[in-house]
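> okay, structure incoming, though there's no sequence with it:
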């Protein structure tokens, strides 16, 4: 009987320790890998507008791809504030546009269903033809008629920003985050179960008191 009780307690404490690892690890992963930001401006409408809150995943230089929406802070631009914009070109790409024409990347018209009104050149007559330097990014806002993006800084390294200026990118796939949340819930359940089992065990089998000599 005593051996069974000890074995049950050992299993309970082991599961509790596993639960603690799952819970703490999940919280640490989310805390270090993800963040959120509020949008103050309409440069990325219609996808993101003033007052929206966006989930971001932290990413390192070299991990950013065309089409990613990134939060970046570039010295000398936007009053040193972090800005949300879309990556159109990466190192080595030739990005060009004529007034009233589509954006082209390496000579191919870019499909941009995310652009406000469906017109990439809406509200602007800016024309450009640049080659993105290695280690840098060409960024545009989805609301082309109201976005202070790479087109407005062409005299500064073709309007591009350094990859290391990217702070995070909008999380596209939230499945990992959902799985992490489930792992945290499982961990919490295991920890609570272990605590309840420990309390129940002590209530059922109180510690023996030895008489004083």
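Here it is on my side, so go on. Not measured: the values here are computed from a predicted model.

> C-alpha only now, for contacts and for neighbours.
Will do.

> distance of residue 132 relative to residue 152?
15 Å (CA to CA, to the nearest Å).

> and those two? Which one has more around it.
residue 132 (21 against 13; other CA atoms under 10 Å).

> what does stretch 193-201 contact?
Residues from elsewhere that reach stretch 193-201, judged by CA atoms under 8 Å, 6 or more residues apart in numbering: 9, 12-13, 15-16.

> please name every helix or strand in contact with the helix or strand encompassing residue 8.
According to DSSP states H and E, residue 8 maps onto helix 2-33. On a contact count with 3 or more CA pairs under 8 Å, 6 or more residues apart in numbering; DSSP states H and E, helix 2-33 meets helix 175-204.

> distance from the chain centre to the helix it packs on, please.
Centre-to-centre, helix 175-204 and its host chain are 27 Å apart (CA atoms, centre = their mean, to the nearest Å).

> which outside residues touch the lengthiest strand in the chain?
Assignment by DSSP state E gives strand 83-89 as the longest strand of the chain. The contact list for strand 83-89, computed with CA under 8 Å, 6+ apart, reads 43-44, 65-73, 95, 105, 132, 137-142, 149.

> find the residue at the geometric middle of this structure.
What sits nearest the mean C-alpha location of the chain, by CA atoms, centre = their mean, is residue 57, with 1.5 Å.

> and the closest residue to that one other than its chain neighbours, how many residues sit next to it?
Distances taken as CA to CA, 6 or more residues apart in numbering put residue 34 closest to residue 57, at 4.4 Å, once the chain neighbours are dropped. Residue 34 has 18 neighbours, counted by other CA under 10 Å.

> same question, residue 45
The burial count for residue 45: 19, using other CA under 10 Å.

> tally of neighbours for the nearest residue in space to it that is not next to it in sequence?
Among residues not flanking residue 45 along the chain, residue 143 sits closest, at 5.4 Å (CA to CA, 6+ apart). Using other CA under 10 Å, residue 143 has 27 neighbouring residues.

> tell me how far residue 143 lies from residue 108.
For residue 143, the distance to residue 108 - CA to CA - is 21 Å.

> okay, now the one to match up with it:
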């Protein structure tokens, strides 16, 4: 006698959790790798240079997506960038297999990557300056810097400027000014500038430890009127003029053509 007289297929027995586990782990690792490569990456803070905004051991999430769409670092943002050359000392980069695997998928920082984190003060076209006893100035506008480490002056340990930031570069400084080897201390190499293409992305969130969870917004002082460089403020007018010239030339050619047609009159075709 058949075991299934109704002709219905027997339901398949679900696979055990332990058989599904390798597949789930594989999918999780692929997703982690995609997220690290294109969306977000976690970085650990190794030094005091960004105190009190960031503490040693904080984990920040860095937005790596917007640079794919051509976005460049802006004033006031906290950015992670690759060492432009000679900013970090040589160090032992040996790590075990587990550390290598976890850093590959973004769960741990890689010992091979030489990355720094600072705040962007000036971008291409800006003029930055700071005299002893005074504030940091961008294009002649003083910055109000509430993020500075308590007791630190804006630049008394290392005044600078005026320095013009070339296009495609940025001038960066740490929030703990008296404990930050930032652009001020590397003027012998490319005048302290960091190439924009060295930027990994903008740090947007302090994600760990949980009791320090917070966002990293751009301070209001970078939104003040007149901070933009003169060249940047003239750009809309220049673009408008460039767009108007072809239109004016087209209209002039059209008027000349009409006038020529009226003068010549109709043309007859001879057989």
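Ah, there it is. Here the structure is a predicted model, which means the values were calculated and not measured.

> next, the TM-score between them, please.
Scored by TM-score structural alignment, normalised by the length of the first structure, the superposition of the two chains gives a TM-score of 0.63; 150 aligned residues with a CA RMSD of 2.5 Å.

> top of the contacts of stretch 193-201 of the first structure by neighbour count?
Ranking these using other CA under 10 Å puts residue 16 first, with 22 neighbours.

> thought it was touching residue 191?
Yes - with contact defined as CA atoms under 8 Å, residue 16 of the first structure reaches residue 191; the gap is 4.5 Å.

> what range in the first structure matches the strand or helix carrying residue 234 of the second structure?
Residue 234 of the second structure is part of helix 230-264 when elements are defined by DSSP H and E. Mapping helix 230-264 of the second structure onto the first structure (TM-score structural alignment) gives no aligned residues.

> which residue in the first structure aligns with residue 115 of the second structure?
Checking TM-score structural alignment: residue 115 of the second structure goes with residue 82.

> residues in contact with the nearest residue to its match once chain neighbours are set aside?
Distances taken as CA to CA, 6+ apart place residue 73 nearest to residue 82 of the first structure, at 4.4 Å, with adjacent residues excluded. Applying CA under 8 Å, 6+ apart to residue 73 of the first structure gives the contacts 80-83, 165-167.

> looking at those, which one is closest to residue 25 of the first structure?
residue 167 (22.7 Å; CA to CA).

> for that closest one, the count of nearby residues, please.
So residue 167 of the first structure, with other CA under 10 Å, has 19 neighbours.

> how about it, what's its partner in the second structure?
Aligned partner of residue 167 of the first structure by TM-score structural alignment: residue 200.

> in a helix, that match, correct?
No - counting by DSSP: H, G, I helix; E, B strand; the rest coil, residue 200 of the second structure falls outside a helix, being strand.

> now the residue lying closest to it once chain neighbours are set aside: which helix or strand?
Computed as CA to CA, 6+ apart, the closest residue to residue 200 of the second structure that is not its neighbour in sequence is residue 81, at 5.0 Å. Assigned by DSSP H and E, residue 81 of the second structure falls within strand 78-82.

> now the element after that strand, going C-ward?
Counting by DSSP H and E, what follows strand 78-82 of the second structure is helix 97-104.

> what span of the first structure lines up against that next one?
Against the first structure, helix 97-104 of the second structure falls on no residues (TM-score structural alignment).

> what packs against that helix?
Using 3+ CA pairs under 8 Å, 6+ apart, no helix or strand is in contact with helix 97-104 of the second structure.

> buried residues in that helix?
100, 102-104 (16 or more other CA atoms under 10 Å).

> include distance to residue 244 of the second structure when you put these into a markdown table, please.
Compiled in a markdown table, those are given as follows (distance: CA to CA, whole Å):
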| residue | distance to residue 244 of the second structure |
| --- | --- |
| 100 | 57 |
| 102 | 55 |
| 103 | 53 |
| 104 | 51 |
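
> hang on, the earlier thing: who's in contact with the residue nearest to residue 200 of the second structure?
Applying CA under 8 Å, 6+ apart, the residues near residue 81 of the second structure are 115-117, 198-201.

> cool, and residue 76 of the first structure?
Applying CA under 8 Å, 6+ apart, no residues contact residue 76 of the first structure.

> please pull up the equivalent of it in the second structure.
Per TM-score structural alignment, the equivalent position to residue 76 of the first structure in the second structure is residue 86.

> next: residue 36 of the first structure.
Using TM-score structural alignment, residue 36 of the first structure lines up with residue 42 in the second structure.

> neighbours of the residue lying closest to that match once chain neighbours are set aside, how many?
Closest residue to residue 42 of the second structure apart from its sequence neighbours, by CA to CA, 6+ apart: residue 61 at 4.6 Å. By other CA under 10 Å, the residues close to residue 61 of the second structure number 21.

> for residue 61 of the second structure, give its distance to residue 49 of the second structure.
Taking CA to CA, one finds residue 61 of the second structure at 18 Å from residue 49 of the second structure.

> one step back: from residue 35 of the first structure, how far out is the residue nearest to residue 82 of the first structure?
15 Å.

> next: residue 26 of the first structure.
Distance, residue 26 of the first structure to residue 35 of the first structure, using CA to CA: 14 Å.

> so which of those two has more stuff around it?
Neighbour count, other CA under 10 Å: between residue 26 of the first structure and residue 35, residue 26 has more, with 20 against 16.

> touching, that one and residue 179? I think so.
No - judged on CA under 8 Å, residue 26 of the first structure makes no contact with residue 179 at a distance of 9.4 Å.

> now which residue in the first structure aligns to residue 175 of the second structure?
Counting by TM-score structural alignment, residue 175 of the second structure corresponds to residue 142 in the first structure.

> what's the helix or strand for its match?
Here residue 142 of the first structure is assigned to no helix or strand, by DSSP H and E.

> does it touch residue 46 like I think?
Yes - here residue 142 of the first structure reaches residue 46: they are 7.3 Å apart, a contact under CA under 8 Å.

> list the residues that contact both of these two?
Contacts common to residue 142 of the first structure and residue 46, judged by CA under 8 Å, 6+ apart, are 114-116.
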